[in-house]
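Trainee: how does the following fold in three dimensions:
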Amino acid sequence: MQRWFFLEDPSNAILRVGKGDELQLTTGKSTSKYPPRKWLFRTRVFDLKKDEVVCVIGNVPELGSWQPEKCIALDQEDETDIWSKTVMIPDKVNVQYRYCVCVIIESGLQVIVRSWEAYVKPRLIQALDKSPEASDESENYGEYDNIERIDRGWLNKETIIQLKLCNNPLTLWRPKYANRAVFIKVTPVGLLRHNTGIPKTMSEALEESLSADTQDSFENPKHALSEVATLIGEDSTFHPQPQFGEEYRENDMLIFQSTVLFPTNVAFLIDLYIYSSRHGDGEPPHHAGFSYLLPTVLQSSEGSVVLPVTSTKHRPLGQIRIDYIVIRPMPNFKCDMSVSYTRHWKKTRAGLDVGHRGSGSSFKTQNCAEVRENTVASLKNAIDHGADFVEFDVQLSKDLVPIVYHDFHVCISMKKKKHLDENDMLELPVKELTLDQLQLLKVYHLSEGKTKNPRFFDDDLEDHQPFPTLQHILEVLNPHVGFNIEIKWTMQLLDGSFELHHPKDINLYLDTILEVVLRYGGQRRIVFSCFNPDICSVIRMKQNKYPVMFLTIGESKIYPQYRDPRCWSIPAAVKYANMIEMLGLSVHTEDLMRDPSLVQEVKRAGLTVFCWGDQNADPSTIKFLKELGLHGVIYDKIYQFSSKEVKESIFLVEARESQKDLIRLAAATAEAASASPPVSIIKEQVLDIEKARQHVEDTVSTATSLESLDSHVSDYDRNGTV
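Mentor: Model prediction:
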């Protein structure tokens, strides 16, 4: 069973290293010291699409050093499902590797990763292993060490365009089509470039002429992949479109997803097919009409457009409303293939304590936390009282700094006084204020502005100040406590209103936040979450390291309903989470109290489940929820409601146990190497397990007694010092 983010196995330490850390991924030594040897990589892969090839990638330079553009393409064996190649790898060292399915645009420079083996522990070639022979049984793609894991790739060079159809988006004006099943198919088509006047060879001119004649001035975009998924179908995963498209049903959501390299040169042909009321078996549907979505419409990263539907006789037939989102790769950060936690969790681990906004909401009408929410002080307080995770909210300031704050709006007053008049408050969106303005102005919570009754915390203390930056939070808090980072983003309600108007560009917004987390996350366990399903999808596609959980209100009498059908119920959220390969859901406790069986429904789908809600502010409710088997419970006032006898994060406890295991390993081998000089293996506040393991395994020399090694081990104390 895969285990995610746990330290009980010292060999996992190398896989948890942050992006910015410098660590050789072989055995701590340069591979140039070792002579090369031949190794046959051979695997069986089914159902490849056009242009896809099977590749191998690994932790040594000969296998690309986990950089996707440097993967090694294998050769197909006589049109079989087996792909293989003999590659020179370093001798006398352990080598890690994975298989992946890629589209190689330009070898060594541009590669699209369509899918890959996303085990936490890669495949391993031990130093003394012998290369398999061609007569041996091939490895199966995605199966290793009794584990099956194949994940979709993430965005590297390509762009994904999603077209979403929901809330009965199609209107047809002909009565004969009323109450008929309509099938919709979306095809990306490449726009031919204008004549630049540059002379062409005879063959190029002939090819362009034939293309224009046979494809009506369109060509198929190179390396494009088009798929569809339905929210209420039996299979909610993305799959190739049927010949005549996918049926749209009432209250369903169809998501057409196209992966393209040059989105500005790609249009979308939308065909409508309708079956005759008397059609027989095997009879094709009638091609009723079509629309074109041109790239000039997709100028922003997301939006909605209404397109005319034209009949095949070029007459107006109706209209179709399409919501779209354009997802681009991160421009300033490249993910590698060394490790992924996106769908890994220790399934037996349940009942984690998650501090809501740190120590709890501090601006409710009653039962407020006494420490200001979403501050360093609030988060530290929860950590000091045994939180396994702390949950907090992140959004951007006007100058694009990720900050920790919950509400979209704040109230400001230029008067620093305790008694406020009605005209002393000005409500502003957080996104319209820079970081300096937010931190220097006298800022009030929205509820304080409405009630004219400000609450006063220890604002003169640095840790109690609102609007800490995400980078600061990542750097100063105990690394043994996980972060549940909720991304704030506007949602449209069922009545058509928005929680926040005119947000920033969704790609710029998430790129900015993700880059901070990927650069400063280190070894910390991090989970992203958001109420907006598109945000979840974009985070999942932009990076391959951290998991995403879909926050959902579900069927609620407390909160208004959102327009998006993915948010309407826990079963719908389960379908969507599996559609885009998320880790799991964070559901509203109101839903679970109404129907506790929903917890098992989520878990049967292979998903992790947390819960949140005001009802969690009660020890008996927290106990009941943990007994249901939830993986985590998000609640206020951990300092008051936590039932832990020892107020420590479970991850700190397991880190300590892992260190003890390594100490025992060192003691067991010390006698064989008693003459060797001592080796310092303590690097930071946490034992550098991998470095120690290298000395134990490679040199068989620890020269460190149990007592001396133990003396180096110290825990991260509550002041954040070693």
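Trainee: CA only for contacts and neighbour counts going forward, please
Mentor: Noted.
Trainee: what is the neighbour count of residue 456?
Mentor: If you count neighbours by other C-alpha atoms under 10 Å, residue 456 ends up with 11.
Trainee: surely it forms part of a strand?
Mentor: No - Residue 456: not assigned to a strand; according to DSSP: H, G, I helix; E, B strand; the rest coil it is coil.
Trainee: please report the distance of it from residue 442.
Mentor: 12 Å (C-alpha to C-alpha, to the nearest Å).
Trainee: do residue 332 as well
Mentor: Counting by C-alpha to C-alpha - residue 332 and residue 442 are separated by 35 Å.
Trainee: now residue 117
Mentor: From residue 117 to residue 442 the distance is 51 Å (C-alpha to C-alpha).
Trainee: likewise for residue 523?
Mentor: Relative to residue 442, and taking C-alpha to C-alpha, residue 523 is found at 36 Å.
Trainee: the more surrounded of the two?
Mentor: residue 523 (18 against 14).
Trainee: the more buried one: what secondary structure?
Mentor: Applying three-state DSSP: residue 523 is coil.
Trainee: and for comparison, fold this next one:
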Amino acid sequence: MALRTVLVADVPSLPDSVYGLSEEMSKPTSFKMPGFSVIGHRGNGMNVLQSSDRRTRGFKENSILSFNSAAKFPIDFIEFDVQVTKDDCPVIFHDDFIYSQENGVVNESRVTDLSLSEFLLYGPQKEAEKIGKTLMRKSKEGQVLKWDVDSDDPLCTLQEAFERVEQSLGFNIELKFDDQIVYEREFLVHVLRTVLQVVFDYAKDRPVIFSSFQPDAAQLVRELQSTYPVYFLTDAGNQMYKDERRNSLEEAIKVCLEGKLQGIVSEVKGVFRNPSAIAKIKESNLSLLTYGKLNNVGEAVYMQYVMGIDGVIVDFVEEISESVTLMMIRPPSPSSPLPSSASKDDVAAIARPEFSQKEIDFLLKLLSQLIQH
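Mentor: As a prediction, the model looks like this:
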């Protein structure tokens, strides 16, 4: 693979038919986050195999089961990771590599080097009589562990998600690329075109957001279509990369403005460390979402609401969605009971709490100091 950075300016202005995309892609639609949004991370939460918290191993992440489990709670979107197999099928899987063990030997394969049929052989199978390859996962410490969860489910494709997940639930599709590779333009165009075709064939009226840590991919998917909003993902300085565009909120703003993107998804600690960036993001007419472990803490979520952040990506979907309702950040869903202290009139009048600028500055300074330690 050639090591050449993609420049959006290099992408020719070709008609949609040349890209092989539906004519619907040229029809722009307006998009606005539905109030303060709660988004389920990889469905009902990511798996942490070595954690003592059983909630991190309840449902297989990035699975139809996890997505529909999250849909039972008052959330707006689920977030999941999409890669494209070597035979051009968008599949849902987070890690760059997939692991299995046979006769005591661990085998490693890059997801994008597998065909769809090879990819689907890992883990539980849809046909009860079939036994799939033992699915393993490498931890951050380098250990390869069996991927055990309480409720398992087969691996799935993007098309299956559109067909089988509760229709009212929005999709935040993260376009997943390897941080260690600099992709050539033609490869990115091909991969993004493949994903976009599935979205336009199967999304119907479902809300869809695209996001990516890969700045060229984020700008390019915006170049290729104007129907769905595109967000740039950033660690905001929590981890440093050779590509400077990935290392701060200020650089993320530049990426969005240059590529006409609609928003930023930042690691929440980066926002708490640099709260002044929120005003710059708002002044740039960009939306701001966050992700990270702190989003599993109700008080941290409430503080973000006060700060004007538009939504949070969370792992503990049930707890945080309930907390958001109880803190009166948003009204409960029609199927859920009102908080005991709230009347229907109270819910109808929900608005952001009033804080003076001095009070907000104090809270932000305190948060910034806490995050440093």
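Trainee: and the TM-score between these chains?
Mentor: The TM-score (TM-score structural alignment, normalised by the length of the second structure) is 0.75; 313 aligned residues with a C-alpha RMSD of 3.2 Å.
Trainee: helix or strand for the spatially most central residue of the second structure, which one?
Mentor: For the second structure, the residue nearest the mean C-alpha position is residue 79 (3.7 Å; C-alpha atoms, centre = their mean). Taking DSSP states H and E as the criterion, residue 79 of the second structure maps to strand 77-84.
Trainee: in the first structure, what range does that strand match?
Mentor: Residues 389-396 of the first structure are the counterpart of strand 77-84 of the second structure, counting by TM-score structural alignment.
Trainee: average gap between that stretch and the second structure?
Mentor: With mean C-alpha distance after the TM-score superposition for the first structure, stretch 389-396 of the first structure departs from the second structure by a mean of 0.5 Å once superposed.
Trainee: contact partners of that stretch?
Mentor: Under the contact criterion C-alpha atoms under 8 Å, 6 or more residues apart in numbering, stretch 389-396 of the first structure has outside partners 352-358, 374, 379, 382-383, 402-406, 430-431, 470, 481-489, 509, 513, 634, 649.
Trainee: report the buried residues of that stretch.
Mentor: 389-396 (16 or more other C-alpha atoms under 10 Å).
Trainee: got those residues as a markdown table, with distance to residue 641 of the first structure columns?
Mentor: Formatted as a markdown table, those follow (distance: C-alpha to C-alpha, whole Å):
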| residue | distance to residue 641 of the first structure |
| --- | --- |
| 389 | 15 |
| 390 | 15 |
| 391 | 16 |
| 392 | 18 |
| 393 | 22 |
| 394 | 25 |
| 395 | 29 |
| 396 | 32 |
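Trainee: list the buried residues for the biggest helix by length in the second structure?
Mentor: Among the segments of the second structure that qualify as a helix by DSSP state H, the longest is helix 185-202. With burial defined by 16+ other C-alpha under 10 Å, the residues of helix 185-202 of the second structure counted as buried are 185, 188-189, 191-199.
Trainee: which neighbouring elements make contact with it?
Mentor: strand 77-84, strand 90-92, helix 158-164, helix 215-224 (3 or more C-alpha pairs under 8 Å, 6 or more residues apart in numbering; DSSP states H and E).
Trainee: closest to residue 291 of the second structure out of the ones you listed?
Mentor: Of all those, it is strand 77-84 that lies closest to residue 291 of the second structure, at 10.4 Å by C-alpha to C-alpha.
Trainee: by how many degrees do that closest one and helix 185-202 diverge?
Mentor: On the basis of axes from the mean of the first three to the mean of the last three C-alpha atoms, to 10 degrees, strand 77-84 of the second structure is oriented at 130 degrees to helix 185-202.
Trainee: from the chain's centroid, how far away is strand 77-84 of the second structure?
Mentor: Here the centre of strand 77-84 of the second structure is set off from its chain's centre by 6 Å, with C-alpha atoms, centre = their mean, to the nearest Å.
Trainee: quick check, residue 561 of the first structure in contact with residue 552.
Mentor: No - in this structure, residue 561 of the first structure is not within contact of residue 552 by C-alpha atoms under 8 Å, at 10.6 Å.
Trainee: between the two, who's got more neighbours?
Mentor: Shown here are residue 561 of the first structure and residue 552; by other C-alpha under 10 Å, residue 552 has more neighbours (25 against 18).
Trainee: now which residue in the second structure aligns to the more buried one?
Mentor: In the second structure, residue 552 of the first structure lands on residue 234 (TM-score structural alignment).
Trainee: nearest to residue 318 of the second structure, of the buried residues of helix 185-202 of the second structure?
Mentor: Closest approach to residue 318 of the second structure among these (C-alpha to C-alpha): residue 199, at 27.6 Å.
Trainee: list the contacts of that closest one.
Mentor: residue 159.
Trainee: quick check: the gap between it and residue 173 of the second structure.
Mentor: Residue 199 of the second structure sits 10 Å away from residue 173 of the second structure, taking C-alpha to C-alpha as the criterion.
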